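S.K.: model this:
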Amino acid sequence: MAGLATTMNSSMTSAPSMSIDRLFPALLECFGIILCGYFAGRINIITSTQAKGLGNFVSTFALPALLFKNMVVLDFTHVNWNFLLSILVAKVAVFIIVCILTLLVASPENRFSKAGLFPIFATQSNDFALGYPIVEALYIDTYPEYLQYIYLVAPVSLMLLNPIGFIFCEIQKWKENTTHQQSKLKTIGLVLFQVFKNPIVFMVIVGICGNFILKQKIPVFMGEFLDGLSSSFSGSALFYLGLTMVGQIKKLKKNSFVAIILLITAKLLVLPLISREMVELLDNGNTEANYTSLSNYAFLYGVFPTAPSVAIFASQYNMEMEIVTPGMVINTFVSAPIMYMSAWLLTIPSMHAKLLLSALQSVSFDISIVTLFFLIWSLAVMLLSKKFKQMPHLFTVNLLLAQCMVSVGMIMWYFITKQTYRLGQVLVFIVLYSSLYSTYIWTVGTFCLVRIPALIVGILLITGHPNTRNDCDSAFFYGNAQVISTAVVLSCSILIAGLSLMCLSRNRQQNTYQILERNSVSSNVVEEPMLKDQSENVVTVNNEQPGTELVVEKEQCRTLCTSENCMLVQEEQLLQNADPQLGRHVLLCLLLIIGLFANVSSCLWWLFNHEPGRLYVELQFFCVIFNFGQGFISFGIFGLDKHLIILPCKKRLEFLWHGRDIAAQNDSAIREEMKMTCQQFVQYHKNQCASDIVKERRCGAQSYTDVFQGCHLVDWLIQVGLAHDRGEAVNYGNRLLKGGVIQHITEDYSFCDESLYYRMMPMRIGTFSGPSVGGSVLNVSMIIIVIINH
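M.R.: All right, here's what the predicted structure looks like:
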């Protein structure tokens, strides 16, 4: 830290360039609304079809009104055109680099689709929903004119770069569609027409024209109307962003993680650095303070995450959705700590080296305390769900234990550095860095988690010399020897993580084969007719006809099933407990690899540049957040177990919401929508549905029952048009379950889009008939609904 202290002391200034105090509330506001939207979609309060309506409002009304309003009042005389040119050059450079590399590396089958969508992913930022609140919080008091650059920079991607990507996508469609060929000129014309037909682009052009016609003043009769629409944009856009994230991680495939890492690196690291360098290169005529502030602002702008519209483009072309949509979700959440650290970059010139070191220690301590709670929660979930007995959850438990020890070690280090007890510092360092190295190489196994880190720390203790300063950073306690050892461990860990992902991919293939094999065997056993000697044994013991005994067994199985005597319940529990959650482990590896890359970059930067400067300090802050905040990632992925946490909480909330007597409600208390749904299904669809998805499955030793799986009913409802998406289908199934049309075999679960078993309940059509006065009207309305659906 000596070189860093020298650099920081020599670059002190008298006034900060932004207000850091408002940054955390702004981030909390933005990501809090995003999480609200995510949970609303996750628990199916708002379905994906309903979310499209909100998205259409945001993109067609709210955002165009916001752009038009700000374009009209924009003062072009105070715009720094060199700054805009720098951002344009940076975006074009990144776009061309990603496009060329994609064309060279991608397979010929989908080369042009990737070359079209990947550059858009790396250059189009979420300027308005996420970027504007962050810039407003940071610069509203110091450089308020920076806010207008958001409205000028955004059209660069929309009008200049995106059409190039769309042309590549159209070329891919042209290659795939050999029956219908169209000229290249017509393709370019269609792309340009789609671009200018976009409400956002159109209103930007109209707003620029209105700026000169109206002389930068909005008429009174338009002002209130535009204010009402534009003020609704921020919250709606962030909420819609959360809704679009639901279910996107499921699209993550084994062969897409490398592309996602490279795209996130290009968006969050390469674009900010090139933007900053372009500003320093092209805009060097300003004063030193404004010059530095603009270059830092360019870096901050580059860190804004990818806009959700990129996922919309991928879905419109039906191309690369397994890469773009999960990448957009991961990119958004990874950008949060990087944006926070980028804001710290702007305050570093005014911060003394001792204050900087104290800030690093305080951030590490605060994060360790909070993340320790989340890690204990995640460990409790792993233990209570008994997943720690399975692979790869066994390794995940070891990782959680190592992360707990890292948090405990950092808390102890925070207090021990205030003392002069040298032996205590060494002992705490052993605990801290043995655990930290274990988190780096957690994928190797239990042996390596404990012994290799202990061996490396032991070598440091023997060969190194601890720092004698009491306020020394733990990352430099043993000087360059510690930095070198950390770099070696990180480099090996990145290779090991890549190998572990390959092993997980191979394990996924084997697991899929085993599940298919088990299901085929299970279906053969379950649907096998009763053997003749078993029927004779039944007749001998009971002195009854075999058919009578079979009917008795079936009637017994139609009431309730228990795990002791029901094979179907045991199969449900087996499927739930045996879920390896490989997709979540792949996502965990992806996020950890990003942190490993940042740590190894920090080590190499320090070794080869003893005066690293402000960017290194930002990187160091990011590494601190990653090292001591890994528990947030683990909690987000494994801390909210669906069957242990989410479903019981949802069931409890429904119980409290509808009252304690919901199970005893009679037909007269059922809502009209539920009655209409149940009557429609029973009268027009139940028989066909039963013949399509209901199967006779063995329930006990000599008993059978007619059941179906919840996921099969969801597929059937979408297929016949009774639901537009899986969320609507789940709501439809819940209405059938609450109306008594279907029933879970144990009545322990509501209707879920999973491999849970349900049965059709015997019911007559008249059960759900409405009041006698409106009965004919209800029947007519049901006939109209059926005609529309078909």
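S.K.: contacts and neighbour counts: CA atoms only from here.
M.R.: OK.
S.K.: distance of residue 651 from residue 667?
M.R.: Residue 651 sits 21 Å away from residue 667 when distances are taken as C-alpha to C-alpha, to the nearest Å.
S.K.: would you do the same for the sequence below? I want to compare the two.
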Amino acid sequence: MNDSELYEKNVNKDINLDNLYKALVECFSVILCGFATGKLNLISQREIKGLDVFVRTFSLPCVIFLSLAQLDFSSINWSFLGSILVSKSIVFVCVIIVTCILSRPIHLGKLGLFAVFCTQSNDFALGYPILKALYDQENPNYPSYVYLLAPISLAVLNPIAYVLLEIGKFNGETNSNNESKNINESPVHESVNLSLPEETRNRNNVESDENTQSRNYQSDTKSDFKLFFAVIVNIFTNPVMLMTFLGMLGNLFYTYIEFIGVVLNAFASVFSTTALFVLGLRMVANTHKLKGNALVTSGILIITKLLVLPLVTREIVSLLHTGKNATETLNLSTFGFMYGTFPTAPMVFVLSAQYDIEVDSVPSSLVVCTFLSAPLMYISAKMIFMDFLPNDDYIEKLQSFAFNVGVVGIPFGIWLIILFIANKSFSKLPHKITGFLIISQIIICIGVALLPIREFFKPWSTYIQFSFLAFGIYSSRLWTCFLAITLVLLQSRSLCFVLKLIPALNILAWGIPAIFVIAENFAFTNGHFGSLTNPNFYIGKFQSGVTLFLLIISFIGTIVSLILQHRYQLRFAKYFNLIQEVNSDDVKEERETSIGDNSRDTTSQLCKGSCSKTTDIEEILSENNSNLCSGSCKKESVCPSEFNCTPAEREMCEETIKQYNATTLNENIDEDHEDRQILRHIVLLLLLIMSMFVNLMLSIWTLVVEDAISGVYIELLFLNVILNIGQVFITFAVFGFNSKILFVSITNRWRKFFYGAESIVLTPVTELGFETTHVCHQFIAHHLQNCEKEIAKPKRLKLRLYKACFKGKTLVSWLQTKRLAKDEVEAIQYASHLLEGRVLRHIENRHHFENSDLLYTFKS
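M.R.: Purely as a prediction, here's the structure:
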């Protein structure tokens, strides 16, 4: 009997998922009610804290005690509990290692907090009702596992996190105390000590060293004991741990103390509703706008918790064969997968606030994770309990779904190409690599969209359709890896080095997939492509093996490159801040004049003093720049000495950069930072890593057990269609809404056609309204000088340094701070009057006033 037959036999055909739907609606309706209550301030923070104390100290412990005291331990599969421990431990350790590699300096408290976030589930308030709705009829013992699974984290993994959190907190205290301890090393103390006789000085130094060592030893001993004691206290005073122990003990004598259950049941009966309501209340204070690195951190944590943990749990349970037979093992593996999809427990927020670690990203991640888990749990449960036969119509539905994804994805990809052409992104790095990635993703969609032609033009149509699809998938994975490598090289080497590397990357990214596709076509001649049913792997194990090979290379290469890029970025940030300080100091020494007459290249600042070996050629070369470095400074900057460039290589590098600048320096990009959009590319790579991870798991599954059809496998098939064939949707989510420059370009061309120039056309001064004139006169007379002094700063735009300019949103904020405007809308109107009245202008006269990062300056 194969796995699919076992699965069909085991699954109850009459199972009703309406119970799950009702449980989800019930749970999240209570959460939303709590959230609305908090938003309307109907309950104060003190009252919320009181409810939280009641839930954690009284209600939850009673639920745990009653459940364990009445549980039949003879029916518990302890091997399954061990496999869950192994799964959580693997994710726990991996999160610590990855965070340790990425974090500089290493923050031990952050390691522990992130590890808890990815392994601690909301088992009691949210998990148990859902499991009860799913398994109450089929496997009534499964929901009770929650009361044994939760203590696994609390008793084994969380103490490790507590140790890391306490050490991090302790290190913060000792660092502050070291300053007072090092008084004996101060110059004043040293000068006093030198005035003493030599013998006295030596004796004092020896005694001082002995005392210092003695104090340090005693301090370290006390600190270790204090840390150990704190962890032990946290474990045994935790109400959940205490009641777990008492519940297992009470299981032996519950028949004699059954009357206690009447009292405890009064507290336990209100747990679920109260806990979910408090969770909603807590979310109000935890909703922060995620930006920058906080957004990346939150995304990684949520993906790890909702996607990586369920897959790892399912694989570990299957590999360890925790069931008595194949049927039970399959049931437990799907149960483990479902258990892994539960959102993170609110306890993480408490730890974040208590230790003051990631107070912005972690609470917000908790909120997003909770709401994203709802559709994921429902879809997972529905797939798990789908009663499909191996040859049933799910293949037809899968093909239809893939076809729809491909057809819809083509216009999305075309839109991205239009944006990149309009924004001239194909001429820049790393956008050029991203453009090649988009092309490969469009080829995937075309390959899937050609599915219907196989029925009419056999066998060559099959070859054509398969070649498009396989070539696009393989090349997209390689371009993902090359994009990550490009980010590293842009940060660690130079633009010139990357530009010279582009031809080689093109040969590899297009050539290797072509070789594999040709080999696969030759291997399956005469149109015999296996079953040709699975759109993920048309030719079965052979294609999954090739895919697995390329995935492993791309997956490892992308992750390693992102880690290196992060390390180099942290190192470069210090250097860049120093350059900014030098530029600011130099600008302050000069007399500020008109922005148009005094904008100049940043390299005139960089070339003052000694040459920096980390300065790249792109930072010192410009066709329109008359202030180039000369002599040895220029040669050092063109090719840093550590790379041992020859004079010919320097000249070639200079010529390459000049050609690159000819297509990029004249672009109308109105941002005060380099327009490489590094953060967007990092987010894109993280999402594509998730896509590769799912594809990797599916490839391994197909190679090992090709015929094992289960609900989780079917769910992975559909998920892989979205994340693999629909990669273009991921890229669109990151870059598809960046259409502002496209419309600006259209507007500029419209202005040039009608007015003969791309500059904005303002109302003539003689036709300005009274309100505009009055606002401008008042601002010039009373606020202009102070405003210019407070917000006008030197800004670097591409290779030019502009004096006394500011962002539009900075002026809006300043107007509200000085109470010249009541709110943002009024501040924008006020600034628009100033622009119409010629008090301020856009640095290139191309935009009206906007509350954005566009740069403006006051007219002199």
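S.K.: how about the strands in the second structure?
M.R.: 600-601, 793-797, 800-807, 840-842, 855-858 (DSSP state E).
S.K.: same for the fourth one, what does it pack against?
M.R.: What it means is strand 840-842 of the second structure. strand 855-858 (3 or more C-alpha pairs under 8 Å, 6 or more residues apart in numbering; DSSP states H and E).
S.K.: ok, now with 10 Å
M.R.: Counting contacts by 3 or more C-alpha pairs under 10 Å, 6 or more residues apart in numbering; DSSP states H and E, strand 840-842 of the second structure is packed against strand 800-807, helix 824-836, strand 855-858.
S.K.: ok, the first one next?
M.R.: The helices and strands touching strand 600-601 of the second structure, judged by 3+ C-alpha pairs under 10 Å, 6+ apart, are strand 793-797, strand 800-807.
S.K.: would you tell me which of those strands gets closest to residue 490 of the second structure?
M.R.: In terms of C-alpha to C-alpha, the element of those nearest to residue 490 of the second structure is strand 793-797, at 18.3 Å.
S.K.: now what about that closest one, what contacts it?
M.R.: When contacts are taken as C-alpha atoms under 10 Å, 6 or more residues apart in numbering, the neighbours of strand 793-797 of the second structure outside the stretch itself are 580, 583-585, 587-588, 599-602, 669-675, 801-807, 855, 857.
S.K.: likewise stretch 224-239 of the second structure?
M.R.: When contacts are defined by C-alpha under 10 Å, 6+ apart, stretch 224-239 of the second structure is touched by residues 56-58, 60-62, 64, 154-156, 158-167, 170, 218-223, 241-245.
S.K.: which among the residues you listed end up buried?
M.R.: The neighbour count (16 or more other C-alpha atoms under 10 Å) marks 56, 58, 60-62, 64, 154, 158-167, 241-245 as buried among the contacts of stretch 224-239 of the second structure.
S.K.: can you flag which of these belong to helices?
M.R.: Where those overlap with helices, as defined by DSSP state H, the overlap consists of 60-62, 64, 158-167, 241-245.
S.K.: what is the aligned counterpart of residue 436 of the first structure in the second structure?
M.R.: For residue 436 of the first structure, the aligned position in the second structure is occupied by residue 473, per TM-score structural alignment.
S.K.: try residue 585 of the first structure
M.R.: Matched by TM-score structural alignment, residue 585 of the first structure corresponds to residue 681 in the second structure.
S.K.: tell me the contacts of its match?
M.R.: Taking C-alpha under 10 Å, 6+ apart as the contact definition, residue 681 of the second structure lies against 430-431, 434, 483-484, 487, 687, 731, 734-735.
S.K.: go with 6 Å
M.R.: Applying C-alpha atoms under 6 Å, 6 or more residues apart in numbering, one finds that residue 681 of the second structure lies in contact with no residue.
S.K.: after superposition, how close is stretch 404-421 of the second structure to the first structure?
M.R.: In this overlay with the first structure, the average offset of stretch 404-421 of the second structure from its partner residues is 4.6 Å by mean C-alpha distance after the TM-score superposition for the first structure.
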